[in-house]
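Chemist: What shape does this take:
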Amino acid sequence: MSVTAKICGLSTPETLDAAIRGGASHVGFVFFPPSPRSLSRERAAQLAARVPGRVIRVGVFVDPDDALLEASIGAGELQTLQLHNTSPARAAAIRAGTGLDVWAAVAIKTRGDLAMAETFTGAADRILYDAKTPPGATLPGGMGVRFDWSLLQGFRHPLPWALSGGLDPLNVAEAVTITGARMVDVSSGVESAPGIKDVTKITTFLDTVKAL
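Modeler: All right, here's what the predicted structure looks like:
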């Protein structure tokens, strides 16, 4: 089976085009103002118009309210919603209310953290295993932090899942080998500075994934 990849936090036509050209299955648009990757509705609409039908547009949110969701879904022509710091009950309500696929991010540091994945059964369509960010961090992800990938070995996943957290062109092959992931998600690992995506790094990451 091949491995698919989502490039998250895209904010310019050049980097979006590199992700599409490189074979990304999903592209991520962030709607969370504290993030350096956050998009205005206007920019989201401009970028969404460049995405071909074969690539899925994912909106990334942190416990969003209905007004933000409605505006962002329309602007970004979103097909999937990635939710961070969102309870299973709220995720289920968003899934039912929008009719869109929902990914629930589960932050991992210890084996015990994996238990949270089970609570999203029936509330989400996919689990995104991400790394817990350091205490005091203002962002739930996109900080280049990875977790111990061996924690996923032998774990019975309750839902389809993707691997995130600290991935980059140099370690993604190892991460897939250890975890058996069939989908990977990268953001800061293909940046030259926080929020600034790098065309060469995006291309290298996707070339590496295609070779797996």
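Chemist: For the rest of this, base every contact and every neighbour count on C-alpha atoms.
Modeler: Noted.
Chemist: what's around G154, how many residues?
Modeler: For G154, the count of nearby residues is 8 (other C-alpha atoms under 10 Å).
Chemist: One more: L159?
Modeler: Residues near L159, counting by other C-alpha under 10 Å, number 17.
Chemist: quick one, what contacts it?
Modeler: A117, T121, D125, R126, I127 (C-alpha atoms under 8 Å, 6 or more residues apart in numbering).
Chemist: how about it, secondary structure?
Modeler: Three-state assignment for L159 (DSSP: H, G, I helix; E, B strand; the rest coil): coil.
Chemist: What separation do you get for it and T121?
Modeler: Look at L159 and T121: by C-alpha to C-alpha, to the nearest Å, they are 7 Å apart.
Chemist: how about the nearest residue to E42 once chain neighbours are set aside, secondary structure?
Modeler: In space, and not counting its chain neighbours, E42 is closest to A75: 7.0 Å by C-alpha to C-alpha, 6 or more residues apart in numbering. Following three-state DSSP, we place A75 in the helix state.
Chemist: For the comparison step, fold the sequence that follows:
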Amino acid sequence: MSYGLYRFMVPKIKICGLTNLEAVNAAVKNKVDYISCVFYKYSPRNITPQFAESITEEIPNRIQKIAVLSTYESNIEDIIKYYKPEILQFHSDEEVDDILKIKSRFGLPIIKTIRVNKLEDLKVINKYSEIADMYLFESYSDNNLYIDKPGNKFDWSLLKKVKIDKPWFLSGSLDKYNVNYARRVSGAVMINASVTLESSPGIKDPNMIEDFIKSVRNPNY
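Modeler: A predicted model of the protein is given here:
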């Protein structure tokens, strides 16, 4: 595919780790496709299912809600009850059987996060292929899955070197300056941004969200 044609493909955008109503409203205003809240006590983006419900209850149906969690957490029932996600994203090193039990119980699609540093890391796709409906590829984060910082990138072109037979998101320090280059070299048509849109750890900046989405929708922005 030529870059000229690629530029006009409309990518799907996911904003992750929303923790306040202002950020949610900015995502909605700029027509994001997915939003996600994080439910993990060690994350600076962790919020309760009840609070997640309060800041997302009025989003339009066209936006899908994703819950970022781990099978090691015990509040999955509350996440389903209050936040009402359409998709579950497992972000740790969960066992396949543990994810399968949750998928079978709640009947929700699964995104499996895969951390990438080198080509060999992508072999783990095979481990989760039977239970994952989508993947999200991101960089390692200082040996902590939930404490990310700008600059944690990986070689996005690695994703063109493997066969990925399901939809997938590109993540890992994407910002308004590098996102279109990252899409081009990786082939991504679904993207995820989080820490690069924060004014302080865990706090998304509405203006940064707007600038990011505009840069994706209009590469000449």
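Chemist: Work out the TM-score between the chains.
Modeler: Overlay of the two chains. TM-score (TM-score structural alignment, normalised by the length of the first structure): 0.93; 209 aligned residues with a C-alpha RMSD of 1.5 Å.
Chemist: ok so, going back, give me the number of residues near the residue nearest to E42 of the first structure?
Modeler: A75 of the first structure has 19 neighbours, counted by other C-alpha under 10 Å.
Chemist: Can you tell me what it aligns to in the second structure?
Modeler: Aligned counterpart of A75 of the first structure in the second structure: Y82 (TM-score structural alignment).
Chemist: Which strand or helix spans the residue nearest to the spatial centre of the second structure?
Modeler: Geometric centre of the second structure, nearest residue: N192, 4.4 Å, by C-alpha atoms, centre = their mean. Counting by DSSP states H and E, the element that carries N192 of the second structure is strand 190-193.
Chemist: And that strand against the first structure, how far off on average?
Modeler: Superposing on the first structure places strand 190-193 of the second structure at an average distance of 0.5 Å from its equivalents, by mean C-alpha distance after the TM-score superposition for the first structure.
Chemist: The first structure: matching residues for that strand?
Modeler: With TM-score structural alignment as the criterion, strand 190-193 of the second structure aligns to 183-186.
Chemist: Distance from the matching stretch to the middle of the chain?
Modeler: Distance, stretch centre to chain centre, for stretch 183-186 of the first structure: 7 Å (C-alpha atoms, centre = their mean, to the nearest Å).
Chemist: ok, now stretch 89-108 of the second structure?
Modeler: 16 Å.
Chemist: And stretch 128-137 of the second structure, by the same measure?
Modeler: With C-alpha atoms, centre = their mean, you get 13 Å for stretch 128-137 of the second structure.
Chemist: Okay, the residue of the first structure most remote from its centre and T179 of the first structure: tell me how far apart.
Modeler: Distance from the C-alpha centroid of the first structure peaks at G154, with 23.0 Å (C-alpha atoms, centre = their mean). According to C-alpha to C-alpha, G154 of the first structure stands 9 Å off from T179 of the first structure.
Chemist: And for K201 of the first structure?
Modeler: For K201 of the first structure, the distance to T179 of the first structure - C-alpha to C-alpha - is 22 Å.
Chemist: Over to F61 of the first structure?
Modeler: Look at F61 of the first structure and T179 of the first structure: by C-alpha to C-alpha, they are 25 Å apart.
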